[in-house]
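> only geometry, no sequence info:
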């Protein structure tokens, strides 16, 4: 039977091994997402692609801040947020902002696909509206997350020997608990679920129409648009599944925050919460691999762009090498 120390040691080693892998894999995936959705002729004209591009950028920023700081803290005992107040404030502002930003873009993408499933001529489907919504959501969460900058600061432990970057106890702690439950735990997964289910229902009804009467074909429905829809629905299911443990924990923690808890119970709760955050990191890194596995169109476009840029880079390399050799020959002759 493992002791508490052995459980903590196992969790620490697990984080130290998995976090660098998640960061590298997630950054590569986000890079390829941006390339495919921005350069592919089959995707780049869709308004939904804009949301997926900025969601990928948001997830990459999240991976390069939140898990990276956690890795430095666990592996090398480097925690600048415990030394400087302004870093402490910016750290938790970044955590709140970068966690909500890509999720909000995923919700907008789900709403976009819902409107497409009802009518492909809705105003919300235009790229100009999509850019405005992207900017609005970014500014919205920057304003909402200001409370992290105001209240988070360096706190001294009860024994007076340790400095921690944390929120103060009291009314703000209560507010933060309910804020986390309602905003992070419930609202985002709920909105994703609602629009994902509605879109799936409309898609199923559309397919039934084609099955029952093959003459009825809605030519305006592009195959690539439905490919994005399938990718998005699976991504939403994946996101909701990986967010569910944190949602359950936040609800439980909010309901039991005034209970008297034993040391062992606190250890179990913290252990479960830490493992749940690891699922959040995996979710931030998984979108590209979900798209690649679930969409033949995405895979084809990825292969095409890979071949295209490989050939292009080879041509550039050959041209530069030829020019360099020509200059060297002229210099030797001279």
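Yep, it's here. Keep in mind the model is a prediction, meaning the values are calculated, not measured.

> all contacts plus neighbour counts: C-alpha atoms, from now on.
Fine.

> count of residues packed around the closest residue to residue 294 other than its chain neighbours?
Take residue 294 and drop its neighbours on the chain: the residue closest to it by C-alpha to C-alpha, 6 or more residues apart in numbering is residue 231, 6.2 Å away. Residues near residue 231, counting by other C-alpha atoms under 10 Å, number 19.

> how much space is there between residue 231 and residue 260?
As judged by C-alpha to C-alpha, to the nearest Å, residue 231 and residue 260 stand 45 Å apart.

> if we can go back for a sec, element containing the residue nearest to residue 294, please.
Element membership for residue 231, per DSSP states H and E: helix 223-255.

> That helix packs against which elements?
Contacts defined by 3 or more C-alpha pairs under 8 Å, 6 or more residues apart in numbering; DSSP states H and E place helix 223-255 against helix 85-118, helix 171-179, helix 188-212, helix 263-285, helix 287-294, helix 296-333.

> Included below, for side-by-side comparison, is a second structure:
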């Protein structure tokens, strides 16, 4: 096996392995997230509304986008490569949904800043009503931001892993082909990550200031809950940073060398880096439940409550039947007096 074939084989194995892990753990974790964040005790907290919105989008990523990448990256099957309308819709839909998942976490960081602020006007923005409005506004904004994908993407010939020309869904050649990767980086990664870091720093600053304030017992209890949610948010932001930075670096490197003439070996290397970076990014969409369980006592307690509610519904029925059988057996064994 040549070095090019070895690199291409490694890219496929990495894509398949990580994608399957994301699908399995993502399915279990995100469905449990959905159950927990729709509980009445969480629906009154604005930060949980952002988590719930992100969970819904992440389900689309795990169930649709990740399997699609397996088809394309592992089995070389692209359902959109011969259908231009489908090609445009797929690129547009995937771009919007991936960005929304990241932006909803950025909005949760903003909500954390409002929640921890000493400014009364800012604290009024820490509400479920405002959270729902800003989620809708953000969704409409990103729908508009990526609308150009429906116009300028088309079916074109590109080099595959072995250097052969194959049809693929690509941006129109020229200025747009250079513009769109940077545009996607700004809206999918750089801008939301900047907002996460900005509001994260401002929130930490607000928390340090609040330590010197005298607060009531009720407010202390609410602050304890908010601090747990902020800790859950912080670990989610760190995970997003770790999984998106390789993707940013890879996309920038490929964009800067777009016009370079490359050998088959260099094309295979670029494909390996791109496949690895692309398949790593959905990890942050898949593991939020496990991060929340590890870092959030309030989340763990709600999970335990749900288990405590549902588990007896499965077990006592069998126990009841077993108990009834034992009573029947005892009654049958009794010696009745002679009449």
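All right, it came through fine. Keep in mind that this is a model prediction, so the values were computed, not measured.

> care to give me the TM-score?
Once superposed, the chains reach a TM-score of 0.84 (TM-score structural alignment, normalised by the length of the first structure), with 312 aligned residues with a C-alpha RMSD of 2.7 Å.

> Quick one: work out the angle between the helix holding residue 231 of the first structure and helix 171-179.
Counting by axes from the mean of the first three to the mean of the last three C-alpha atoms, to 10 degrees, helix 223-255 of the first structure lies at 140 degrees to helix 171-179.

> What are the buried residues along helix 223-255 of the first structure?
Using 16 or more other C-alpha atoms under 10 Å as the test for burial, helix 223-255 of the first structure gives 224-236, 239-240, 242-251, 253-254.

> how far off helix 296-333 does it point, in degrees?
Going by the same axes, to 10 degrees, helix 223-255 of the first structure is angled at 100 degrees with respect to helix 296-333.

> Give the equivalent position in the second structure for residue 180 of the first structure.
Matched by TM-score structural alignment, residue 180 of the first structure corresponds to residue 184 in the second structure.

> show me the contacts for that match.
Going by C-alpha atoms under 8 Å, 6 or more residues apart in numbering, residue 184 of the second structure touches residue 95.

> Repeat the analysis, applying 7 Å as the threshold.
Applying C-alpha atoms under 7 Å, 6 or more residues apart in numbering to residue 184 of the second structure gives no contacts.

> do the one 5 residues further on as well
If you count contacts by C-alpha under 7 Å, 6+ apart, residue 189 of the second structure has them with residue 244.

> Let me know the secondary structure of it.
Under DSSP: H, G, I helix; E, B strand; the rest coil, residue 189 of the second structure falls in the helix class.

> And residue 170 of the second structure, by the same measure?
The assignment at residue 170 of the second structure comes out as strand when based on three-state DSSP.

> can you count the residues close to it?
Residue 170 of the second structure has 19 neighbours, counted by other C-alpha under 10 Å.

> What of residue 293 of the first structure?
Residue 293 of the first structure has 11 neighbouring residues, counting by other C-alpha under 10 Å.

> Once you drop chain neighbours, what's closest to it?
Excluding the flanking residues, the one nearest residue 293 of the first structure by C-alpha to C-alpha, 6+ apart is residue 299, at 7.9 Å.

> so what's the residue most central in space within the second structure up against?
Residue closest to the average C-alpha location in the second structure (C-alpha atoms, centre = their mean): residue 285, at 2.2 Å. When contacts are counted by C-alpha under 7 Å, 6+ apart, residue 285 of the second structure touches residue 58.

> before we move on, back to that, gap between the residue nearest to residue 293 of the first structure and residue 25 of the first structure?
17 Å.

> again with residue 10 of the first structure
Counting by C-alpha to C-alpha, the gap from residue 10 of the first structure to residue 25 of the first structure is 22 Å.

> try residue 3 of the first structure
Residue 3 of the first structure sits at a distance of 33 Å from residue 25 of the first structure (criterion: C-alpha to C-alpha).

> likewise residue 245 of the first structure?
Separation of residue 245 of the first structure from residue 25 of the first structure (C-alpha to C-alpha): 23 Å.

> What of residue 136 of the first structure?
According to C-alpha to C-alpha, residue 136 of the first structure and residue 25 of the first structure sit 29 Å apart.

> returning to that earlier point: in this structure the residue nearest to residue 293 of the first structure contacts residue 292, no?
Yes. Here residue 299 of the first structure reaches residue 292: they are 5.5 Å apart, a contact under C-alpha atoms under 7 Å.

> still on that earlier bit, looking at residue 136 and residue 25 of the first structure, which one has more neighbours?
Using other C-alpha under 10 Å, the more surrounded residue of residue 136 of the first structure and residue 25 is residue 25, with 16 against 12.

> Next SSE downstream of the strand or helix carrying that one?
Assigned by DSSP H and E, residue 25 of the first structure belongs to helix 4-39. Next helix or strand after helix 4-39 of the first structure toward the C-terminus (DSSP H and E): helix 47-63.

> Understood, closing this out.
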